[in-house]
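A.B. asks: Show me the folded form of this:
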Amino acid sequence: MALPPEVAPRTAHLFRKSGDAWLARPPEDFPPDPSPGPEPAGAALASARRRAIAEITDVTSALRRRYITAADGQDMLYQAKRDEAVAYLALDPEPATLTLFPLLAAEVGITASTPYELAQLWVNMQAIWLAAAAQIEPIRLTAVYTVETAATEGEIATALATFRAAIGGLG
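C.D. replies: A predicted model of the protein is given here:
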């Protein structure tokens, strides 16, 4: 007897014939799998990716902290100092007062003796940071991309080894 029209061939295994009728098979016809088995390959690969990317992030963050202070809002303060320093250095002659430059006024005499020296220091520190970031960032990005596109855990391990060697060469 043919399957009724409401039963698709791909789901026929869920039904059984009883006389002239098709009945849904009872749950006991589908015993649960007693063993969960190993973690699916896709899940293991995804887990390896997460661990690798976390390591890449941690290592590059630690390396960046050699050049910048890791404190909430500090990056915004450094950018504001740089902007203020550039504006100050653009003036000719140097201003007689620091009224328009509150960050310079707050720090002059502590980090450097004069506003001009302090502004130069801030601009130079930004240049040093940018040079370091220009070396760190392509290594980080390449490693993350390689890990994200790896087809096997072995490829992830190779990507991490390559990353460690490249980043270790910077420091």
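
A.B. asks: only C-alpha atoms for contact and neighbour calcs from this point on.
C.D. replies: Fine.

A.B. asks: any idea which element the residue nearest the centre of the chain lies in?
C.D. replies: When Cα atoms, centre = their mean is applied to the chain, the residue found nearest the centroid is Thr57 (5.8 Å). Of the helices and strands defined by DSSP states H and E, Thr57 is found in helix 41-64.

A.B. asks: Tell me where this structure has helices.
C.D. replies: 41-64, 74-90, 102-107, 115-149, 153-168 (DSSP state H).

A.B. asks: can you give me how far the helix holding Thr57 is from the chain middle?
C.D. replies: Distance, stretch centre to chain centre, for helix 41-64: 9 Å (Cα atoms, centre = their mean, to the nearest Å).

A.B. asks: Give the other helices and strands that that helix contacts.
C.D. replies: Packing partners of helix 41-64 (3 or more Cα pairs under 8 Å, 6 or more residues apart in numbering; DSSP states H and E): helix 115-149, helix 153-168.

A.B. asks: quick one on the thing from earlier: please name the nearest non-neighbouring residue to the residue nearest to the centre of the chain.
C.D. replies: In space, not counting the residues next to it along the chain, Thr57 is nearest to Arg140; the distance is 7.8 Å by Cα to Cα, 6 or more residues apart in numbering.

A.B. asks: From Ser18, how far out is the one you found?
C.D. replies: Noted for Arg140: a distance of 64 Å to Ser18, by Cα to Cα, to the nearest Å.

A.B. asks: now do Gln135
C.D. replies: As it turns out, when the distance is counted by Cα to Cα, Gln135 lies 73 Å from Ser18.

A.B. asks: Please give the structure of this sequence too, so both can be compared:
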Amino acid sequence: MTLVLNRSAASKKRELDQAKAAATRFVNAAIGAKREEFITALPGQEMVYLEKESEAKAYLAADPEPANLDAFPFMKAEAAATGYSAQELAQIILFQSDLWRQIGPLIEATRVGANVAIAAADTSAAIDGILTGFETTVQGFAPP
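C.D. replies: Next comes the predicted model:
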């Protein structure tokens, strides 16, 4: 005697939905880890980066060159901590900002694309394929 089990469509859908949710969590966690290779992940750090960039641009645009860093509190604090001159520090900050503007959108597009593909997947095997391609792509993002 052969026993045949038939699963309901609702059961299959629930299993697929759980696989999609797990895959989406994996993608988002992997992207978070990848971003941390390029930027510091601390509460409020994004605001610090934006303010440092703003200060660096303003410093470099000032004519004549500012006599001190009183108007640039983030740069003043970082220059004191690192020993970099204001000019050096402004250049470093803008270089890092430019680097992030190059890699950040690629990382985000990979995250969004993977999540869209996962949401549209109709089998667990399709999800596995998406995750394989995703992992290969993410491994290709390397800091300079």
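
A.B. asks: Structure 2: which residue goes with the residue nearest to Thr57 of structure 1?
C.D. replies: Residue-level alignment of Arg140 of structure 1 against structure 2, with TM-score structural alignment as criterion, gives Arg111.

A.B. asks: Check Ile68 of structure 1 too.
C.D. replies: Across the alignment, which pairs residues by TM-score structural alignment, Ile68 of structure 1 is matched by Ile39 of structure 2.

A.B. asks: Need the counterpart of the residue nearest to the centre of structure 1 in structure 2.
C.D. replies: For Thr57 of structure 1, the residue aligned by TM-score structural alignment is Asn28.

A.B. asks: do you know how far its match is from Ile118 of structure 2?
C.D. replies: The spacing between Asn28 of structure 2 and Ile118 of structure 2, counted by Cα to Cα, is 12 Å.

A.B. asks: circling back to that earlier point, tell me how far the closest residue to the match of Ile68 of structure 1 other than its chain neighbours lies from Glu46 of structure 2.
C.D. replies: Leaving out its chain neighbours, the residue that sits closest to Ile39 of structure 2 by Cα to Cα, 6+ apart is Trp100, at 7.9 Å. Using Cα to Cα, we find Trp100 of structure 2 at a distance of 12 Å from Glu46 of structure 2.

A.B. asks: The two: which is more packed in?
C.D. replies: Under the neighbour definition other Cα atoms under 10 Å, Trp100 of structure 2 and Glu46 were set side by side, and Trp100 has more, 17 against 13.

A.B. asks: What is the equivalent residue in structure 1 for that one?
C.D. replies: Aligned against structure 1 by TM-score structural alignment, Trp100 of structure 2 finds its counterpart in Trp129.

A.B. asks: that older thread, so between Gln135 and Ser18 of structure 1, which is more surrounded?
C.D. replies: Looking at Gln135 of structure 1 and Ser18 with other Cα under 10 Å, you find the greater number of neighbours at Gln135, namely 14 against 9.

A.B. asks: and the nearest residue to the more buried one once chain neighbours are set aside, how far is that from Arg64 of structure 1?
C.D. replies: Leaving out its chain neighbours, the residue that sits closest to Gln135 of structure 1 by Cα to Cα, 6+ apart is Leu170, at 7.8 Å. For Leu170 of structure 1, the distance to Arg64 of structure 1 (Cα to Cα) stands at 11 Å.

A.B. asks: These two - which one has more neighbours?
C.D. replies: Between Leu170 of structure 1 and Arg64, counted using other Cα under 10 Å, the more crowded position is Arg64 (17 against 10).

A.B. asks: so which of the helices and strands packed on helix 41-64 of structure 1 comes closest to Ala24 of structure 1?
C.D. replies: helix 153-168 (42.7 Å; Cα to Cα).
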